[in-house]
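S.K.: Below: sequence and its predicted model.
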Amino acid sequence: MGRGDGGAGGEAREIREILERAAEGGRISPEEALLIYTRAPLHALGGAADTVRRRRYPDGIATYIIDRNINYTNVCVTACRFCAFFRAPKHEEGWVRDVDDLVTKCGEAVELGATQIMLQGGHHPEFGIEWYEQTFSAIKAAYPQLTLHSLGASEVMHISRTSGITVEQAIVRLRDAGLDSFAGAGAEILTERPRRAIAPLKEPGHVWLSVMETAHRLGVESTVTFMMGTGETNAERIEHLRMIREVQDRTGGFRSFIPWTYQPENNHLGGRTQATTLEYLRLVAVARLFFDNIAHLQGSWLTTGKEVGQLTLHMGADDLGSVMLEENVVSAAGARHRTNRSELISLIRTAGRIPAQRDTLYRHLVVHRDPTLDPVDDRVASHFSSTALPLVSTT
């Protein structure tokens, strides 16, 4: 017999009731989320999620951003099993970029219309709070218009340990040096068993969330992510969502939820991406229904492909992320999808939505209502930047 009275018929009625309640804005439980994730018909699930999206954003606009992911070092002591980017301290392929190089990269991004910089890197054993303060201050002095949406809870923990200061002190000093908001980097999966399996040296999921909660309390908002497909169960996927929603209930500081899929090349974890396209799309839809307290939902074209990214716009997503002028970390593990501004605009428009360029706060900068006025600049495109620039030091 299935769930509820009447076996399969009872389960079907229960699923319909959950989808209807969620579509109308009602809260669903983790148990209900697991049921619809695993058992709801795909079209009904996507339809309910799209209903929530349309109610939240009746203007029919879907957004994108122009930014650059800049890596300041690949030296890292955390050694996550899924990461193909890091090198251990003293490794001959380890490198560090100096502040002048980072500022130059920011200038290149500004020239191409970027409004946001995601500064990220390994957990270098010698990088304490002073290094980040110097770097952020230099970037802000040169380009005050750039939003520094950078680092994440894992970097805060590393800085705190390296500098012998509290998490709160680290966040305040980063904020005062120019950090505008935290990226959702390092969340991976917050559920204990799979997180320990893929990142045993990284802080536990509840600690990651506690850092973000502290940041939100100090006025530094963030995004939150989910890397799915490393061998976690369906229940563990939903548990990841539950942990996030509980913090969001208290802080309201997560601006968006960004799920993406594990890339299996060139790392110690290996294997394959254990999340099918349908599993990914279903997770996007469930997230839109479950996160009644998170405003935005971003689909990933980088790890799933542009066509799947476009499909997320029919499963509750209201944002297609970044043109991504530079990205090295995920691409090192096998992500090979590339796009440009014109293509992202086209993907959004052919999905029946109105494209708009946004900033980090999701404010619309340019709404592309008239296709004849679409911007054309072949340089505004994603690419995998060479790391073969002159390096100031190796460690």
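M.R.: Noted; the coordinates are in hand.

S.K.: hey, let's count contacts and neighbours off CA atoms from now on
M.R.: Fine.

S.K.: Would you agree residue 192 is in contact with residue 207?
M.R.: No. Under the criterion of C-alpha atoms under 8 Å, residue 192 is not in contact with residue 207, lying 10.8 Å apart.

S.K.: alright, now check it against this:
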Amino acid sequence: MWFARRSAEWQRLWEKVESGGRLTEAEALALWRDGDLHALGRLADEARARKVGNRATYIVNRYINYSNYCILSCRFCSFARKKRDADGFELSLEQIVAKAREALALGVTELHIVGGLHPSLPFAYYTEMLRALKALHPGLQLKCFTAIEVLHLAWLARKSVQDTLVELRDAGLDSLTGGGAEIFDPGVRQAIARGKESAEEWLEVHRIWHRLGGKSTCTMLYGHVESLEHRVDHLRRLRDLQDETHGFVGFIPLPYQPDHNDLPVDHPPTANDTLRTIAVSRLYLDNFDHITAYWVGLGPKLAQLALHYGADDLHGTIVEEHIFHMAGARTPQQLPEAELIRLIRDAGRVPVRRNTFYEPISPAEDPASSASFRANTPAVQPTATT
């Protein structure tokens, strides 16, 4: 085997991973610090292949940000605005539905919807939005809201988190997004996102959603003020919750974007750091089937390379992305399905279109492919909230 030329420690770790053994925090930290990126990638690629074979997935989706007005002032965030800011925005329900109709015509199966913690929108705005979008087509999957948004909505509704999630689910919510996790260490959260929910609160929102039968993704924002120890601690907490609930369908590491915010860093994430982060995540998160290389943050070429370092998913078509681009990302606003397929094939993988839950889907399950879609789509005329 290739690892026979490596150190005894490499051979021990590989044999442990191959036999189904679980890496400790110390072992994950040692892998992160080891200088041999290619050996690490080989380990991660072997682990990926045992999970998913030779396939790599993508989704045909669209992002919609309903507003960037936010009551918080996270230092790392380039997206949030106050009501006094000239470049703040807030979409009416009619505008959101119009964007969704356009997306359905392009064949999307998922809408990914998040926003800031709006200072004045009522709880009814969010439930009416979900109902209006679900009415467009029952096969359209709605992946909406971060954990901090759910906590904000619970406050608006004057309900418990569980009751709020039940009401959102009944209105049409299919999945929670994984955003807002950042880094779980309290000192790091205090430095980059003072006033935001704690790690325990983020995890509890997802725990409750999972216990209700829901699924979600999870994230980690890396490459700012955190240490490698903080990253391993973050992954440990995600792995522990996955052991408990089995509710996460995928993990998405997000590289920090350093522009246009109040958190300058001397050394933003490099390609080396990104590939190492994806590889260690694959090896340490042994109870996760899917690791996404988020091309918006990585760039298409690095995301394609990440398919050989443990990733098995490139995310989606996106169509319109604000959060990373307002922070300085120079990637395209969207990638056509054909380009995602080409990237995957050129990496030597078999492209598979998926749904929100990382399950393979066929063209027949595409809402826009239904012969009766346009004829039977009801005219939705929600009341605007401005």
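M.R.: The structure has been received and is ready for your questions. Since the model is a prediction, treat every value here as computed from it, not as a measurement.

S.K.: how about the helices of the stretch 251-386 of structure 2, start to end?
M.R.: Listed in chain order, the helices of the stretch 251-386 of structure 2 (DSSP state H, counting those that start in this stretch) span 271-284, 295-298, 300-306, 337-346, 373-376.

S.K.: closest to residue 176 of structure 2 out of those?
M.R.: helix 295-298 (19.6 Å; C-alpha to C-alpha).

S.K.: now the closest one: which residue numbers in structure 1?
M.R.: Aligned using TM-score structural alignment, helix 295-298 of structure 2 spans residues 301-304 in structure 1.

S.K.: which residues are contacting that stretch?
M.R.: 260-263, 277, 307-310, 320, 330, 335-338 (C-alpha atoms under 8 Å, 6 or more residues apart in numbering).

S.K.: what do you get for stretch 99-112 of structure 1?
M.R.: So stretch 99-112 of structure 1 is contacted by 67-68, 70, 72, 117, 135, 138-139, 142-143, 146, 325, 379-380 (C-alpha under 8 Å, 6+ apart).

S.K.: Against structure 1, what's the mean shift for the biggest helix by length in structure 2, could you check?
M.R.: In structure 2, with assignment by DSSP state H, the single longest helix is helix 228-245. Compared with structure 1 after the fit, helix 228-245 of structure 2 shows a mean deviation of 0.7 Å (mean C-alpha distance after the TM-score superposition for structure 1).

S.K.: Turn the helices of the stretch 251-386 of structure 2 into JSON lines, including mean neighbour count.
M.R.: As requested, the helices of the stretch 251-386 of structure 2 are arranged in JSON lines below (neighbours: other C-alpha atoms under 10 Å):
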{"stretch": "helix 271-284", "mean neighbour count": "23"}
{"stretch": "helix 295-298", "mean neighbour count": "23"}
{"stretch": "helix 300-306", "mean neighbour count": "21"}
{"stretch": "helix 337-346", "mean neighbour count": "17"}
{"stretch": "helix 373-376", "mean neighbour count": "12"}
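
S.K.: Can you lay out those helices as JSON lines showing distance to residue 31 of structure 2?
M.R.: Shown next, in JSON lines, are these (distance: least, C-alpha to C-alpha, whole Å):
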{"stretch": "helix 271-284", "distance to residue 31 of structure 2": "7"}
{"stretch": "helix 295-298", "distance to residue 31 of structure 2": "21"}
{"stretch": "helix 300-306", "distance to residue 31 of structure 2": "17"}
{"stretch": "helix 337-346", "distance to residue 31 of structure 2": "27"}
{"stretch": "helix 373-376", "distance to residue 31 of structure 2": "50"}
